[in-house]
Every structure is written in C-alpha cells, then in structure tokens.
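Enquirer: Dropping a prediction and its sequence here:
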Amino acid sequence: MKQHCYEITEIIKQHLERIVSLRGNINLKPDNSYVSEGDLLVQKLVLDYLQQELPEHQLISEELAPFTDVIWDQNGSYVVLDPIDGTENFVSGLKEWGIGISIYTHGLHQESCIYLPELNDLHITGMTMTHHRSRIRGLSSSLTKQDLLQLEEGFEYRIIGCSMYNMLAAVRGAYASFENVKGVNCWDILPGLNFALEHNCEALVDGVAYQGQILFPTQKYKINIKKRHEALA
C-alpha cells in the first residue's frame, strides 16, 4: 500500500527552510490565536499532493475552518490535517511544533503521521517505536492558573503547548499520561489517538474508549492517553 504520509513528509522536508522562514508572518484569527504563512504553506503543499494522489478524499484542515453547512459521512474518505500544531510555539521561535495527518478511506483509518520538523522526529503508522517508563504527566496549555493550583500532588507535570508532541510522548511512555480536559479539535488529536490504539495505550475521548473512528469538526473533544505498563514488557 502506498504510504502517503511518508511522501507528504518528504515534500514538507523539501520546503522546510521556506516554512520556517515564514514564522514571523502572522495574522490573528477571530479566536485570538495566530495563523502564520507557514501554516498556510504546509496546507497548500498537502492539498496539492492530495489533488494528485487522493482526489476522492476531502481535506479537513484547521485553516479551512469553520466548516459550515457540511454533511459529514462516517463512511466517507477524508484527510484530517493540522498544518502546524503549536502555532504559538512556532511563531515564538520554539522548536516544539508539529504537523499531524490522518487518512481515512470509506470511514476506515489507513495511516497517520506526526512530524516534528525542527526536532527531527517523525512517526508514521507501522513504524517501530521505542517505549519508555515515566512519572511525568503531560498537560494541555489551555489550563488556567486556577486549574494548575488544583493539580494533584506527587507528580511531575509538563506543559509544552503542542498536542502532537504531547500525544506522541504519551504513546511512547515518555509521559505517563497526557490529558486535555478543556477540549480540542479533531485535527489536534486523531494521529495520536490512532497511534495509541496501535501501541496498546488506553485512549479515552470524552471518557469513552476510542475505537479508531473518524472524528469530525463538529465539537471539541476531551482526551486522555495513558501508557499500559504491560506494553513495555
């Protein structure tokens, strides 16, 4: 089977210098978050590829939102893209940002990818993975000061501000767990959720075990990923 995620990441690598050079070209979106021209370039590169290689698939991307008057088909064919996850990190000059892709054909997951370009870190469905043991809990950057003051004692916590980084760390066991209790969009979490299934992690979406289904941009989802220790044996 053709590995589309691999081919897309190779295209992004070829344009990485240009993408990074655009981190200072930013606009403020209605929700007060940033979008950079780097985000838009990644989206264009992926869209151009899909038009050639997967023309029957519809692109769901953060920078195409909002999706109004769209009828979603649970058995349809979609590519879900977060062109730059952690844009706040990206435009601030931090390296902890990533690109997330999940491909569904006729409602079935085919492959996913998390690519952290400036950290030179890449994982695609089917790749081997080194597993770790950790006492660190990863947290979402959406937490308020009051939320932080209520955290359980006895653990180390990390707030990185990039869902792709956080979810990949949780699947690898570099975090004991990662949780977002405020809710995030489908493009923020689908690659990590599918890696969690592949690598025997506990993955909850709104408190229910994730089964590999596509999630649509109709709501925000609360997620929790925890490494199962038996997978490390």
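Expert: Cool, got the structure. Numbering: from 1, shown residues only.
Enquirer: only C-alpha atoms for contact and neighbour calcs from this point on.
Expert: Fine.
Enquirer: top helix in the chain by residue count?
Expert: Counting residues, the longest helix found in the chain (DSSP state H) is helix 37-53.
Enquirer: so where do the helices sit in the protein?
Expert: In the chain, the helices defined using DSSP H lie at 4-14, 16-21, 37-53, 87-91, 145-149, 163-172, 186-198.
Enquirer: Export those helices to CSV and append columns for distance to His131 and mean neighbour count.
Expert: Output for these, formatted as CSV (distance: least, C-alpha to C-alpha, whole Å; neighbours: other C-alpha atoms under 10 Å):
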stretch, distance to His131, mean neighbour count
helix 4-14, 22, 17
helix 16-21, 28, 14
helix 37-53, 30, 18
helix 87-91, 26, 21
helix 145-149, 28, 9
helix 163-172, 5, 27
helix 186-198, 12, 25
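Enquirer: possible to save those as JSON lines with distance to Pro30?
Expert: JSON lines is the format used below for those (distance: least, C-alpha to C-alpha, whole Å):
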{"stretch": "helix 4-14", "distance to Pro30": "27"}
{"stretch": "helix 16-21", "distance to Pro30": "23"}
{"stretch": "helix 37-53", "distance to Pro30": "16"}
{"stretch": "helix 87-91", "distance to Pro30": "15"}
{"stretch": "helix 145-149", "distance to Pro30": "23"}
{"stretch": "helix 163-172", "distance to Pro30": "21"}
{"stretch": "helix 186-198", "distance to Pro30": "18"}
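Enquirer: Among those helices, which comes closest to Leu116?
Expert: helix 163-172 (7.3 Å; C-alpha to C-alpha).
Enquirer: Can you give the distance of the closest one from its chain's centre?
Expert: 9 Å (C-alpha atoms, centre = their mean, to the nearest Å).
Enquirer: picking up where we left off before, what residues does the longest helix of the chain touch?
Expert: Identification of contacts with helix 37-53 by C-alpha atoms under 8 Å, 6 or more residues apart in numbering yields 8, 11-12, 18-23, 25-26, 57, 59, 61, 63, 81, 83-84, 87.
Enquirer: let's bring in a second one:
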Amino acid sequence: MSNVDEYYTEILRFVKQAGSIVREKIYQHKDVLTKSCDVDFVTEWDQKVEKLLIDGISSRYPDHRFIGEESTSSGQKIELTNSPTWIIDPIDGTMNFVHGLPYTCISIALLINKITEIGIVYNPILEQLFTARKGQGAFLNGAPIHVSSEKELRQALVMLEVGTSRDPEKLKIVLQNITLLTSHVHGIRSFGAAALNMCMVALGGVDASFEFGIHAWDVAAGDLIVREAGGVSIDPAGGPFDVMSRRTLCASSMELAQQLSKILIQYYPERD
C-alpha cells in the first residue's frame, strides 16, 4: 500500500500541472482536428496534457503501462494487463473545452491487477478536484462526499449523453431512451463529460448516470469515485461493470440502478 500512497502523491502533482494548462487555454483560440467524425474533436492541448502525464509518470515509474485517449486514437493498441496501468483522459469534454464551456476535466485512474486503486477527476476551471482511493472513501477538494439516498426512479435526477458517435442505430436508441425516461424520472441532465457526470452521482447532486459508447478513459476514475462515495457501478443491462465494455451505469443505490437498467433500451458498441 505504501507504493500506492506514493503513486497517489505523485499523480496529484502531475494532474495539477496539467490542470494549469487546461485553465490557461480554455478561453483561447484552439486549432481543432477531428477523429471518428465531424464532432469528435482533439486539440493540441489534449495531446500535450496526455504527454505531460505519461512522461511524468514514466520518469518515476518506467515499468508502468498506459491506456490514453489520444495515444490510442493515434493507433496504439489497448491492452489491459495485471501490470500497474494508468487510464487517462487528458481532457474529458473536449467539445466543451473547444467552446469555452467550463465543464471539462482531466480523468485518470490507476489499475493494479485490473483492480482500480486510484481515481482522480479534476475540473481546473471550477476548481473541483474529485479523488478516491480504494477502500478510503471519495472526496471533493479534500472533503468527504457521498451519493444521495434515492432509491426510486420516479424521484431521480438522471445524467445521460448523446456522445460524439453519429451512428444512426446508436442515435436512435439514445433518443428513444430520452423519450422513455421523461415519463419515469424527475429530470434529465447532461454536462458533456462522462467523468463529471459520474462525479455528480458521487457528490449526490444527481442520482444516476448512464452512457453507451464511452471508453475506458472516460469512466475508469469515475467508477471508483462513485463506489467509494457509497454508490454502485454496473453494466446498463444489470450485470457487473466492465471498464472495457464501453457501457456504464452508476447510481446512488442498487435499487435505483436495477430499476433504470430494466427500462433502458440497450446498445452494445464494439469493446475497447
């Protein structure tokens, strides 16, 4: 555990350095490239933040492995092994970052033997630092946080996302779920950043969040933060959460999660 303590201290230092880049650049002009489609963006700052984090960790721990959004999009193969592995989204909510909307964050998790030991989600614009260590609780800026006590879907505020995919089948299912949920829940919200959506569940500000088509780097940190805040993280069909499945559902309680899973129209993207 002493090694994990050290890893946690070091990654916080690198995350805060990366956060200063995001904070400085969010309201400036950015050159934008596209990846999978016209609304799947990447900027030079996504790439620079990821490089800062990977270079910083590698300089201290050369045997550690990485799964990063931008390195993966450039062709590196995703492989989750038992080795210490950092799963990194350098800027979750790149669309928001490009437009200057302050709901954007750095998301990073450490998995050892495929078990998440550290989760950090940092929104440097609003100065929200969500942290969790396995078995040690979840925190916002150092203060303990906890999910809501909601167990009834009809009383729940639910986060969801359309996402960047413009696959017609996926869009159809997302819109069907939005229509379906309007008659079953208190309300629906969307921040445009999966990691922040999950952290809102951990904070108790919303009661559940789900998304299809996300990636491991979007959800690895948020999954631990939700669970350490007393919530649950499962597959949207009701089974166990799988960080590589590109599917997530987290909630304040198992009762709420299962109610939501039973009414959702499912979508199964290709795995990471």
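Expert: Okay, I see it. This structure is a prediction, so every number in the text was calculated from the model and none was measured.
Enquirer: Any idea what the TM-score comes out to?
Expert: The TM-score (TM-score structural alignment, normalised by the length of structure 1) is 0.83; 223 aligned residues with a C-alpha RMSD of 2.6 Å.
Enquirer: related to what we said a few turns ago, what about the helices of structure 1, which gets the closest to Trp72 of structure 1?
Expert: Proximity to Trp72 of structure 1 (C-alpha to C-alpha) singles out helix 186-198 among those, at 13.2 Å.
Enquirer: what's the angle between the closest one and helix 163-172?
Expert: In terms of direction (axes from the mean of the first three to the mean of the last three C-alpha atoms, to 10 degrees), helix 186-198 of structure 1 departs from helix 163-172 by 10 degrees.
Enquirer: What is the equivalent residue in structure 1 for Ala18 of structure 2?
Expert: Taking TM-score structural alignment for the superposition, Ala18 of structure 2 sits opposite Ile12 in structure 1.
Enquirer: Which residue range of structure 2 does the longest helix of structure 1 align onto?
Expert: Using TM-score structural alignment, helix 37-53 of structure 1 lines up with residues 44-60 of structure 2.
Enquirer: And that stretch against structure 1, how far off on average?
Expert: Compared with structure 1 after the fit, stretch 44-60 of structure 2 shows a mean deviation of 1.2 Å (mean C-alpha distance after the TM-score superposition for structure 1).
Enquirer: Pretty sure Val15 of structure 2 sits against Gly119.
Expert: No: in this structure Val15 of structure 2 lies outside contact range of Gly119 using C-alpha atoms under 8 Å: 11.5 Å.
Enquirer: right, so of the helices of structure 1, which gets closest to Asn180 of structure 1?
Expert: Across these, closest to Asn180 of structure 1 is helix 163-172 (C-alpha to C-alpha), at 9.1 Å.
Enquirer: List of residues touching that closest one?
Expert: 85-86, 96-100, 114, 116, 129-132, 138, 140, 160, 175-178, 188-189, 191-193, 195-196, 199, 201, 225-227.
Enquirer: What range does it cover in structure 2?
Expert: With TM-score structural alignment as the criterion, helix 163-172 of structure 1 aligns to 194-203.
Enquirer: Of the contacts of helix 163-172 of structure 1, keep whichever come out buried.
Expert: For those, a burial check counting by 16 or more other C-alpha atoms under 10 Å picks out 85-86, 96-100, 114, 116, 131-132, 138, 140, 160, 175-178, 188-189, 191-193, 195-196, 199, 201, 225-227.
Enquirer: quick one: contacts for the equivalent of Ile87 of structure 2 over in structure 1?
Expert: Per TM-score structural alignment, the equivalent position to Ile87 of structure 2 in structure 1 is Val80. Applying C-alpha under 8 Å, 6+ apart to Val80 of structure 1 gives the contacts 59-61, 100-103, 186-187, 190.
Enquirer: Quick check: chain neighbours aside, which residue is closest to Val80 of structure 1?
Expert: Using C-alpha to C-alpha, 6 or more residues apart in numbering and skipping the chain neighbours, the partner closest in space to Val80 of structure 1 is Ile60 (4.7 Å).
Enquirer: How many residues are close by that neighbour?
Expert: The local packing of Ile60 of structure 1 (other C-alpha atoms under 10 Å) involves 20 other residues.
Enquirer: Can you tell me how far it is from Ile103 of structure 1?
Expert: Distance from Ile60 of structure 1 to Ile103 of structure 1, counting by C-alpha to C-alpha, to the nearest Å: 10 Å.
Enquirer: okay, and the common contacts of those two?
Expert: Counting by C-alpha under 8 Å, 6+ apart, the residues touching both Ile60 of structure 1 and Ile103 are 78-80.
Enquirer: Ile114 of structure 1 pairs with which position in structure 2?
Expert: Under the alignment (TM-score structural alignment), Ile114 of structure 1 pairs with Val121 in structure 2.
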